[in-house]
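Novice: just need the structure, nothing else, for what follows:
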Amino acid sequence: MRAAFTASAVVSALALTACAPTGTTASGPATADGGDPPRARQCFSVSQVNNYTRGRPDQVFLRVGRDAVYELNAVGGCPDLDFAQQVALIPDGGMAGSRLCTDDWARVVVPGSTSPSTVCRVRISRQLTEAEVAALQPRQRP
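Specialist: Next up is the predicted model:
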């Protein structure tokens, strides 16, 4: 019984640290090569996603909560997304539960036109700034 508790405590600790910041914020020191400091990872819960749109064939934008917009990049594109009434977003790895952070991988499941569903593998690239959201074409704004 104690071994099970210890294993679950380790799994819980790993899940909690999965979305922890990975470096300093923009106000922190520069990297050794003189570049910008690493960005803190931005996270959201899958249940907070309330809209999506397609950008380029390999790009998906998610509206998370009221104001946040995240960019996802699909490996090889995401067919049938333009006409889908709904999609499912499933985090890879299983340990993180329903929480996704920038640089995480997930799958977008789209009801298919020629098959029951299409699965697209995506990477959570970044959270857009307010200015970047405003600069999106209206049809790309989730």
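
Novice: going forward, measure contacts and count neighbours with C-alpha atoms only.
Specialist: Will do.

Novice: mind listing what the residue most central in space within the chain touches?
Specialist: Centroid check for the chain by Cα atoms, centre = their mean gives residue 124 as the closest residue, at 3.3 Å. Residues touching residue 124, when contacts are defined by Cα atoms under 8 Å, 6 or more residues apart in numbering, comprise 70, 71, 72, 73, 100, 101, 102, 103, 104, 105, 106.

Novice: another sequence for comparison is provided below:
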Amino acid sequence: MRTAYLTLAAAAAFAVASCAPMYGPGSDPGMSSSAPRQCFFVNQVAGFSSTDDRNVYLRVGVNDIYHVQIIGHCPDIDWSSRIGIQPRGGGSSVCTGFDADLIVPRLGGGVDRCLIRSVRKLSDAEAAALRNRP
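Specialist: Down below sits the predicted model:
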């Protein structure tokens, strides 16, 4: 009887372990574990622009720009004049993909919630190039 319980416990532990991600908390798949987290606070977002329905650039503070990619597509993001950002889990910062949703007003009324897939702070050179594009 005891062997059956041990076998059941071992099987349950294996099942839970096989569902766990292969990367540590707060890191994105494909990023090295030595890469520093590049977080921003939602209340510091001062503006945004979008090149299409999957890529959004957030101006944070005075000089920082973050590139945010959306899972799937986010209708009307490239036409919207305003967005909201709602962190998941009750915090007020966004550090990695899956930390927040973009809240985008629909042209006909209502809103779309678009899950953020990835977040990356642009380098100074990338930010300057984005600011200087026509």
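
Novice: post the TM-score for the overlay when you can.
Specialist: Scored against TM-score structural alignment, normalised by the length of structure 2, the superposed chains reach a TM-score of 0.68; 105 aligned residues with a Cα RMSD of 2.2 Å.

Novice: picking that back up, helix or strand: which one has the residue nearest to the centre of structure 1?
Specialist: With the criterion set as DSSP states H and E, the secondary-structure element containing residue 124 of structure 1 is strand 117-127.

Novice: regarding structure 1, what is its longest helix?
Specialist: Secondary structure of structure 1 read by DSSP state H shows that its longest helix is helix 2-17.

Novice: please read the previous query as pertaining to structure 2.
Specialist: Across structure 2, the longest stretch assigned as helix under DSSP H is helix 2-19.

Novice: distance-wise, check residue 113 of structure 2 relative to residue 99 of structure 2.
Specialist: For residue 113 of structure 2, the distance to residue 99 of structure 2 equals 13 Å [Cα to Cα, to the nearest Å].

Novice: which one of those two has more residues nearby?
Specialist: When neighbours are counted by other Cα atoms under 10 Å, residue 113 of structure 2 and residue 99 differ, and residue 99 comes out ahead with 21 against 16.

Novice: ok so, going back, just the ones of the contacts of residue 124 of structure 1 in helices?
Specialist: When DSSP H is applied, these are split such that none fall in helices.

Novice: dump the residues you listed to TSV, plus distance to residue 86 of structure 1.
Specialist: Formatted as TSV, the contacts of residue 124 of structure 1 follow (distance: Cα to Cα, whole Å):
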residue	distance to residue 86 of structure 1
70	17
71	18
72	16
73	18
100	19
101	22
102	22
103	24
104	22
105	20
106	16
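
Novice: can you flag which of those belong to strands?
Specialist: 70, 71, 72, 73, 100, 101, 105, 106 (DSSP state E).

Novice: scan these and report the most crowded one.
Specialist: Tallying neighbours with other Cα under 10 Å puts residue 72 at the head of those, with 26 neighbours.

Novice: what's the match for that residue in structure 2?
Specialist: Under the alignment (TM-score structural alignment), residue 72 of structure 1 pairs with residue 68 in structure 2.

Novice: same deal with residue 86 of structure 1?
Specialist: Taking TM-score structural alignment as the alignment basis, one finds that residue 86 of structure 1 is matched in structure 2 by residue 82.

Novice: correct me, but its match touches residue 107?
Specialist: No: the criterion here is Cα atoms under 8 Å, and residue 82 of structure 2 misses it with residue 107 at 11.5 Å.
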